[in-house]
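K.L.:
need a structure here:
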Amino acid sequence: MKAATQGAYGGPDVLELTDLPTPTPGDGEVLVRVRAASLNYADWLFLTGTPYVLRLAAGVRRPRNPVRGTDLAGVVEAVGPGVTAHRPGDEVLGEGVGAFAEYAVAKVAKLVAKPAALTFEQAAALPMAGLTALHGLRAAQVKAGDRVLVNGAAGGVGSFAVQLARHQGCVVTAVCGGSDELLRSVGVDDVIDYRSRDFTREDSRYDVVFDNVANHSLTNLCRVLTRHGTLLPNSGRGGRWLGSLPRIVRGTVTSLLVSQRVKTFLSTANTADLAELVALAESGAVVPLVGRTYPLAQVADAFAHLGAGHARGKVVISG
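P.N.:
Below is the predicted model:
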């Protein structure tokens, strides 16, 4: 099979299209013929191998798994031992291993049926970013009437966060650069263009700030929260060695000193939450926003676009 592989850590130029054996599904796994796969910022971190702490899990000198990609949508090609939830020919979406390839293996526990209402590209855009937004808002315990600000609202996680917050009856402010029309089309109440306005210097206060960018200090972000508001820091950006870990530690300490909460959260795929997202997408309450699509042969170009930091919606590999 064709797969986009990396033999070393680095930029998009380390990726090349190569021939690899088609993987075999193990217990509780299925083999998926990948029809679409989306990029996440986590893919960029593992491509570059930064922060260096990631290499303890991914491989110190070079990646143990040379094929990047987690989010996928496609057709089940074969099933492993003990699998009864899916069978060959089923259309599925979820998280797998090595999705930037013609075939990938995925655990049944991280897959759900793809609805006919979604294209393969939309379905592939849903899992990691949608779940991160869902789990973050759940951690913040948002409720109807809450004022929610999403920093980095036009990106993958942000575009889902604004829609999920609106679905829950929140008043949503989106911070982005020149994506007013896109975000207002999904029901955002107010859009702040960071190029001309700094929301941390304005008088508005929010019950929840969902920060996907980390371009403001924790002190300034907490300043725009209500007395008992919640800050959700969600960014992999940070130092070369430890990434966002120092910022997370500072956030935990800050929570002990102020009335607001700095809430860190962990997002992992599971069928129940994937099914919830799929139901919302099927009903039209959430629309996966696909920004650009690339063929598998141009996966390096897709990473370059993502790494530039100005992607709108999700970047998807379509095949």
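
K.L.:
use CA for all of it now, contacts and neighbours both
P.N.:
Will do.

K.L.:
in the stretch 51-200 of the chain, which spans are helices?
P.N.:
55-58, 120-125, 127-139, 156-167, 180-184 (DSSP state H, counting those that start in this stretch).

K.L.:
so which of those helices comes closest to residue 298?
P.N.:
Nearest of the helices of the stretch 51-200 of the chain to residue 298, taken as C-alpha to C-alpha: helix 120-125 at 15.7 Å.

K.L.:
to compare against the first, here's the next sequence to fold:
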Amino acid sequence: MRVAEYTRYGSPEVVGIVERPEPHAVAREIRVRVHAACVGAADGAARSGTPWFARLAFGLRAPRRSVLGSDFAGIVDEVGPDVTRFAVGDRVFGAMGAAVGAHAEVLVVAESGAIAPLPAAVSMTDAAAACDGALTALPFLRDGAHLRPGQRVLVIGASGSVGAAAVQLAKHLGAHVSAVCGPAHVDLVASLGADRVVDRSTEDALGGPATYDVVFDAVAASTFRRARRALRPGGTYLTTVPSFAILLQQLTSRLGRRRAVILFTGLRKDADKAPDLEQLAALLAAGVLRPPIEREVALEQVAEGYRLVDSGHKGGSVVLRLVPAGAEARA
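P.N.:
Model prediction:
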């Protein structure tokens, strides 16, 4: 099988395609023929080794794991003994989390892992992209902000994979959503259902008179200090990007009337992720969730995928297609 492998930190070109023996499912494992996998921000940090604290997770001097990729969709083609949840031929999608390894043609996953059945109506590309964005946005809104119908939400970085999912999920949960993005993505974000789209090049969403119950900064474009003035009493500032400041503010803000929250959603237990995947599958099948796709690239173009992620200006997810969509349909 082919995998996208890297053995040292650096630019996108450090990732190359190599051949490896195909693994086999044992015990309570299943083997998945991967059709689509995402190149996400965490993959970019792991590949480059930046910021510096990324190496605490991925390896101080060199990468601990040479194949990246968490979010995937594919078809089960082998099951181990005692597997009862899945069968050969099942369409599935899921997230590997810190274990990574999804940038490969074949992937072995524990039956009890963060994996769920994929409805026939949902494409492999959309399924992988939902893991890339919505599997992060959902717990932030539900568990971090305790979002309720009628509340007002500001999403900063609304054109990225997490931000776009946050816009759609917040609307689904009954919130009024204002969404911030660059001028190139105003139409895209409007199509996601935002009540108001703010072009960051012409307006400062945090500097105006509007106030919000939740400010969800998906790209670390602001700070809790800046957002406080735009938060209503009892409001919550969410950010997906760790820093010493936000970790300290998460502790100290508990004593105040406005909270700062960061969640490490990728480190959640598989048992917590699996029900979320089943919920996302239902939302995808119903058309409630429509993950935007910046570009699909073939496995051998993985370096181009990383360049798109590194640019910081993508609209939605970058997806590796390991099996062409036409071949999937014929299968």
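
K.L.:
one step back: which of the helices of the stretch 51-200 of the first structure sits most buried?
P.N.:
Scoring the helices of the stretch 51-200 of the first structure by mean neighbour count under mean count of other C-alpha atoms under 10 Å gives helix 120-125 as the most buried, with a mean of 28.

K.L.:
ok so, going back, okay, the helices of the stretch 51-200 of the first structure in a markdown table with distance to residue 256 of the first structure next?
P.N.:
As requested, those are exported to a markdown table (distance: least, C-alpha to C-alpha, whole Å):
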| stretch | distance to residue 256 of the first structure |
| --- | --- |
| helix 55-58 | 30 |
| helix 120-125 | 36 |
| helix 127-139 | 17 |
| helix 156-167 | 26 |
| helix 180-184 | 35 |
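
K.L.:
quick one, which of these gets closest to residue 293 of the first structure.
P.N.:
Residue 293 of the first structure lies closest to helix 120-125 among the helices of the stretch 51-200 of the first structure, at 8.1 Å (C-alpha to C-alpha).

K.L.:
how big's the offset between that closest one and the second structure?
P.N.:
Superposing on the second structure and averaging over aligned pairs (mean C-alpha distance after the TM-score superposition for the first structure), helix 120-125 of the first structure comes out at 0.8 Å.

K.L.:
what range does that helix cover in the second structure?
P.N.:
Mapping helix 120-125 of the first structure onto the second structure (TM-score structural alignment) gives residues 124-129.

K.L.:
corresponding residue for residue 152 of the first structure in the second structure?
P.N.:
Aligned counterpart of residue 152 of the first structure in the second structure: residue 157 (TM-score structural alignment).

K.L.:
contacting residues around that match?
P.N.:
By C-alpha atoms under 8 Å, 6 or more residues apart in numbering, the contact set of residue 157 of the second structure is 163-164, 179-181, 217-219, 221.

K.L.:
repeat that for residue 180 of the first structure.
P.N.:
residue 191.

K.L.:
so it versus residue 193 of the first structure, what's the distance?
P.N.:
Residue 180 of the first structure is 8 Å from residue 193 of the first structure, where distance means C-alpha to C-alpha, to the nearest Å.

K.L.:
and stretch 50-63 of the second structure, how far apart are its ends?
P.N.:
Terminal residues of stretch 50-63 of the second structure are spaced 12 Å apart (C-alpha to C-alpha).

K.L.:
list the contacts of it.
P.N.:
Applying C-alpha under 8 Å, 6+ apart, the external contacts of stretch 50-63 of the second structure come out as 6-9, 45-46, 49, 64-65.

K.L.:
in JSON lines, list those residues along with secondary structure, neighbour count and distance to residue 108 of the second structure.
P.N.:
Below are these laid out as JSON lines (DSSP: H, G, I helix; E, B strand; the rest coil; neighbours: other C-alpha atoms under 10 Å; distance: C-alpha to C-alpha, whole Å):
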{"residue": "6", "secondary structure": "coil", "neighbour count": "21", "distance to residue 108 of the second structure": "20"}
{"residue": "7", "secondary structure": "coil", "neighbour count": "15", "distance to residue 108 of the second structure": "21"}
{"residue": "8", "secondary structure": "coil", "neighbour count": "17", "distance to residue 108 of the second structure": "24"}
{"residue": "9", "secondary structure": "coil", "neighbour count": "20", "distance to residue 108 of the second structure": "25"}
{"residue": "45", "secondary structure": "helix", "neighbour count": "20", "distance to residue 108 of the second structure": "24"}
{"residue": "46", "secondary structure": "helix", "neighbour count": "24", "distance to residue 108 of the second structure": "21"}
{"residue": "49", "secondary structure": "coil", "neighbour count": "24", "distance to residue 108 of the second structure": "26"}
{"residue": "64", "secondary structure": "coil", "neighbour count": "14", "distance to residue 108 of the second structure": "18"}
{"residue": "65", "secondary structure": "coil", "neighbour count": "16", "distance to residue 108 of the second structure": "15"}
